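S.K.: fold the following.
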Amino acid sequence: MAITNDSVSEKGLTVAGMIQSGEGQDKAIERAPGIYESRGVGNSYLVTTPEGDVLVNAGTLRDARRGKAIFAGVSANPIRYIVLTQSHANQFGGLEIYKTPDNDVIAHRIYPEDRAYGRALQQHMTRGSRRIFRRITTGTPDDILPTREVAADILIDDFHAFTLGGRRFELHWTPGGEARSALIVWLPDERIAIVGNLFGPLFGNYPNLNTMRGDKPRWALQFIASVAKLRALHPVQVLTGHEDIRGEEHIQTETGRIIDSVQWIHDRTVEGMNAGKDIRTLMREVVPPPELALKEEYGKVAWNVRATYHEYTGWFDPARGTTDLYDVPPSSVAPAIAELAGGADRLAERALTFVKEGQPLEALHLLDIALAAEPGSTTAQAAKGEALRLLLDQTGGKNLWERMWIASELDALDADSPGE
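M.R.: Just a heads-up that it's a prediction; the model follows:
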């Protein structure tokens, strides 16, 4: 019997709606006088001046093709500068659409290194991204990635400033963003900051310090320092990769809470490490007080505990013991365990007991063994489907990465299951 997966979708996830919000957009959104937005997988902003315009982020290749026409509707000026707030494809993917001999691309000095890393792991990262985002983004990787590499013309360090058409632009390095080359664009006269994905896609949520996609991890303290750098500017408006955040008091309150919450998680994790606690214990025990709680649609407290633990200690997990040092995986003994248990189906039956007791993770541990021993076991496949759905129900499906991972696991069961 095929395991249907129709019930798991991206519906109701804020990030999914934001990413999809550019579909059908045919007019630029004016977010402030002379500052226009084209929405997409990552928003692009056109800042206009009498002497030419500044583009902040090019978007994906597909978004840029639409965005260029949208921006042409509000300005006939040439684009003089293109500023990249980080080195992900939803910032640089459409560079070739906007780049001309008469404009300069500005990025942080680490940007070429970040791009070299991205090219080296392109297949790995595309595979990871598609597993999570394929239900959310339309098109294929060819619609996101550029057809040719466009190098940065101006590489900056901690700070860079220029004036164009009477508008002053200041660029600040914020290495705690989603990439080490992250920048914020500060318009001091207007007190507006364009920050890309410094916070991730959602303001007021926990950052995702180390995504399931397989990126390099972000450092907790660098993230805190980068948010503090923005906060010290006292912006009255913050334009992110997806949102328009307004009000100095609101921004000060929320950035302060973000800083305090991530600092609290970091400090309790370090304290627990020094006390000899293992990583999974800390993932369970480190829970911020209610006044510091942030939303968990993109990042999660437990994942940031884990990211901080590994940031400081590296890959070896002493709690896993000697076998963690070697290349023989737990699945190597799955056939022996299944044999002792009376077969994969017996393990699956016991897993279903865990499901009935409301313990889906314990069930999945057993089912990993059962399916490693006998990948074609329909009993184990069906039990895994039940365990995954219970897990989704218990977690509420509120976190994008968690929900989409479970959906991808159910999809894999659909693909492996024989039809009716």
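S.K.: all contacts plus neighbour counts: C-alpha atoms, from now on.
M.R.: OK.
S.K.: give me the neighbour count for the nearest residue to Thr323 once chain neighbours are set aside.
M.R.: Using CA to CA, 6 or more residues apart in numbering and skipping the chain neighbours, the partner closest in space to Thr323 is Pro329 (7.9 Å). Pro329 has 10 neighbouring residues, counting by other CA atoms under 10 Å.
S.K.: could you check how far Pro329 is from Ala338?
M.R.: Look at Pro329 and Ala338: by CA to CA, to the nearest Å, they are 16 Å apart.
S.K.: what's the first helix or strand after the strand or helix carrying His160?
M.R.: For His160, the element it lies in under DSSP states H and E is strand 159-164. Downstream of strand 159-164, the next assigned helix or strand under DSSP H and E is strand 167-173.
S.K.: list the buried ones in that next one?
M.R.: Of the residues in strand 167-173, Arg167, Phe169, Glu170, Leu171, His172, Trp173 count as buried by neighbour count, 16 or more other CA atoms under 10 Å.
S.K.: likewise stretch 208-227?
M.R.: Buried, per 16+ other CA under 10 Å, within stretch 208-227: 208-213, 215, 217-220, 223-224, 226-227.
S.K.: can you check stretch 230-240 too?
M.R.: Leu230, Arg231, His234, Pro235, Val236, Gln237, Val238, Leu239, Thr240.
S.K.: and Ala69, how many neighbours?
M.R.: By the criterion of other CA under 10 Å, Ala69 has 14 neighbours.
S.K.: helix or strand for it, which one?
M.R.: Element membership for Ala69 (DSSP H and E) is helix 61-72.
S.K.: alongside the first, I'd like the structure of this one:
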Amino acid sequence: MPENIEPIEPSSFITAANHAVKDALPFSDSTDFRDASQGQVAVPRQDAIYSRTDPGRVVWSFTDYGFLDPDLRPELPTVNPSLLRQSQLTNIAGLFQVASGIYQVRGYDLSNMTIIKGQAGIVVIDPLASRETAHAALQLYRDAQEDQSPVSAVIYTHSHVDHFGGVRGLFGLEGDTVPEIPFIAPDGFLEHAVSENIYAGPAMARRASFMYAAALEKSPSGQVGSGLGMTVSTGEVTLIPPNQTISQETATPRDKWQTQDVIPWRSGLTRVVVDGVRLIFQLTPGTEAPAEMNIYLPEQRTLCMAENATHTLHNLLTLRGAQVRDPHAWSKYLTEAIQTFAEHTDVAFASHHWPTFGNEEVTDFLSNQRDLYAYLNDQTLRLINTGSTGIEAAEDFELPATLAAHWYNRGYYGSVSHDVKAVYQRYIGWFDGNPAHLWTYPPTEAGRRYVEAIGGIDNLLAKAQVAYDEGDYRWVVELVSHAVFAPGTPDDQAGRAKQLQAQALTQLGYGAENGTWRNFFLTGAKEVIDGPGGTPSQAGLDLIQSLSLDQVFDTLAQAIDGPKASREQREPISLQWLVTEPQQQGATTTLRNGALIHVPGKDLLVAKPQATITLTRSTLNKVLIQAAAPGGSLRAAFESAVADGEITVTGDDPTAPATVFGYVTKPDTNFAIVTP
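M.R.: Reported below is the predicted structural model:
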């Protein structure tokens, strides 16, 4: 809750809406609670997991969500009952046996970590989001199973950070020794894992602080989960690059298929045996992640669905920001999984939520999830082709009752509303075709004009108060946002506007079935009063050193202050780069017209660069890390490395690099979202 306003009670409108949810959905069905608890062999043995580098800081708590205990408080008036049920399920934490030799640690991060017993060690699938939580999860398994065997392989199912960020924790909290074992990932994993967290990483991290409500207390009036899991851990993000890639080129040919593979041969499947564990990989690019794969374990008749089939409608466009996902491809790959694996599967699990047990249940689950994404794609396109805009299509869109009745198709993480808009954006783009929307004013200018058109701030707030009293909170937040963004509003009136905005956002949060919607609404309510308070994380060394040289220069180019550079530099500045170790690489960068252009090797348009920079890749990584640190700058880090003899600069103008790097800016990691 915002610190400067009294706690807000749910209105009669929200209370009635939440009661209607309770009456409409099959709350008597306890199957999910049975499945989420099945096979539990251990519970967390500590109250919290602490930071490796800051031992007093909690990166994951097991006690924050005690208020969700259904035995203590079966209902919370400030939480949508459907979301409350989902949060109670995702809060079930511990070690679980999924099938013979297959275990999951759940409730130690946003994601699950899966452990498979091999002949000499253990195979780990998706080692959580941070080093500390992965280390604690593995320790829980070792203690409960009295199994100290080494990690014999690591598998990343896809390129999102909560599925690889904890990998170094599997090998200890200290040190960076990496054993010579397989690190297996789908084709394109490293490129997408790095680029997603670097290119727009600061903006995504800021918005993620809304999505997971990092600044809110865990409480009935605050953060109660995110729908996909409780929240994201805040420990050290690490990455060990894969040394084995699953691709179309690795697919097992028909004549190499074996009876032990159980399922019939199908083109594109790759069979790998790791530490005696037989694994069959199905590539699913462009589904929930750009690089992703499902995994079948024939000996256990068990299917890992990565994040392609979970107990929620997933995001087609995550609210933290990303590229729009393809529901058509998603449904097609689910169809392929059904046709390939379902007949031969008794258990399906994913890297979030709890497993589905039973062949018929697995088939129904996968089929209904497939139908869900196909329906969203196809029916949105039908509406687009009858003239609906994204907003219009989302407003009236309803799932068939046969789909919406399944708990796993409810919108706890994705939602029908924002997923329909995502489909619209994917096919049509941001513009709805109405020229009135082609060149709209930005929020501050629009706000000033709206306030004036309505007859002043007092009139606007009076109309908004009427809407609030009538329970039309969506209109309140839209209308009052104009007052919040309008420049020059006197402090007392601005304060009244922000208070009303916070109250309306809070009511919307209390009524939201979607965990991330609730988090956005309630974080917005806090920030409109208290100001920005996000908690973005800094890119770690592993992510930076995993950047290709091409990606390094992409990242620098995206940080150039183009307007300033174009004003001050009338002539191009070209730099030749020579990276000598671990392998020799070269590139030419040219700052011209405010853009930093890079060409591998020699740029044919550059007769002679102003300077040549010679360094090792480890030095480049060090400079980038120092530049990214609080108070650091690329120019200062570069000049320090030159002074220390780690970088050599030669050529006609040895000051040219410093000139270019002087235009490299740092992102604002705490920018305002709900206020100007």
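S.K.: how about the residue nearest to the spatial centre of structure 2, nearest residue that isn't a chain neighbour?
M.R.: When CA atoms, centre = their mean is applied to structure 2, the residue found nearest the centroid is His160 (6.4 Å). Leaving aside its chain neighbours, His160 of structure 2 sits nearest to Ala193 (6.1 Å; criterion: CA to CA, 6+ apart).
S.K.: what about the longest helix in structure 2?
M.R.: Criterion DSSP state H: the longest helix present in structure 2 is helix 359-384.
S.K.: so that helix aligns onto which residues of structure 1?
M.R.: Aligned by TM-score structural alignment, helix 359-384 of structure 2 falls on residues 248-273 of structure 1.
S.K.: pretty sure Gly524 of structure 2 is in a strand, no?
M.R.: No - secondary structure of Gly524 of structure 2 (DSSP: H, G, I helix; E, B strand; the rest coil): helix, not part of a strand.
S.K.: that one against Gln503, yeah?
M.R.: No - look at Gly524 of structure 2 against Gln503 with CA atoms under 8 Å: they stay out of range, at 10.3 Å.
S.K.: list the contacts of stretch 325-341 of structure 2.
M.R.: By CA atoms under 8 Å, 6 or more residues apart in numbering, the list of residues contacting stretch 325-341 of structure 2 from outside reads 263-264, 266, 282, 284, 286-289, 296, 303, 308, 315-317, 363, 366-367, 369-371, 373-374, 376-378, 422-423, 426.
S.K.: just the buried residues of these.
M.R.: Taking 16+ other CA under 10 Å as the criterion, what is buried in the contacts of stretch 325-341 of structure 2 is 263, 266, 282, 284, 286-289, 296, 303, 308, 315-317, 363, 366-367, 369-371, 373-374, 376-377, 422-423, 426.
S.K.: tell me which element Asp102 of structure 1 falls in.
M.R.: In the assignment (DSSP H and E), Asp102 of structure 1 maps to no helix and no strand.
S.K.: what residue of structure 2 takes the place of it?
M.R.: Here Asp102 of structure 1 is matched to Glu180 in structure 2, going by TM-score structural alignment.
S.K.: quick check: that match vs Thr245 of structure 2, distance?
M.R.: For Glu180 of structure 2, the distance to Thr245 of structure 2 - CA to CA - is 15 Å.
S.K.: Ala200 of structure 2 too?
M.R.: 25 Å.
S.K.: surely Val194 of structure 2 meets Asp542?
M.R.: No - the criterion here is CA under 8 Å, and Val194 of structure 2 misses it with Asp542 at 9.3 Å.
S.K.: okay, those two: which has more neighbours?
M.R.: Neighbours were counted for Val194 of structure 2 and for Asp542 using other CA under 10 Å; Val194 has more, 24 against 17.
S.K.: what lines up with the more buried one in structure 1?
M.R.: Match for Val194 of structure 2 (TM-score structural alignment): Ala116.
S.K.: state the three-state secondary structure for Thr590 of structure 2.
M.R.: strand.
S.K.: doesn't Pro600 make contact with it?
M.R.: No - using CA under 8 Å as the test, Thr590 of structure 2 is too far from Pro600 to be in contact (11.7 Å).
S.K.: now the helices for the stretch 451-600 of structure 2?
M.R.: Ranges of helices within the stretch 451-600 of structure 2 are 457-469, 473-485, 491-511, 515-530, 541-545, 549-559, 562-568, based on DSSP state H, counting those that start in this stretch.
S.K.: if anything else comes up later, I'll come back, but that's it for now.
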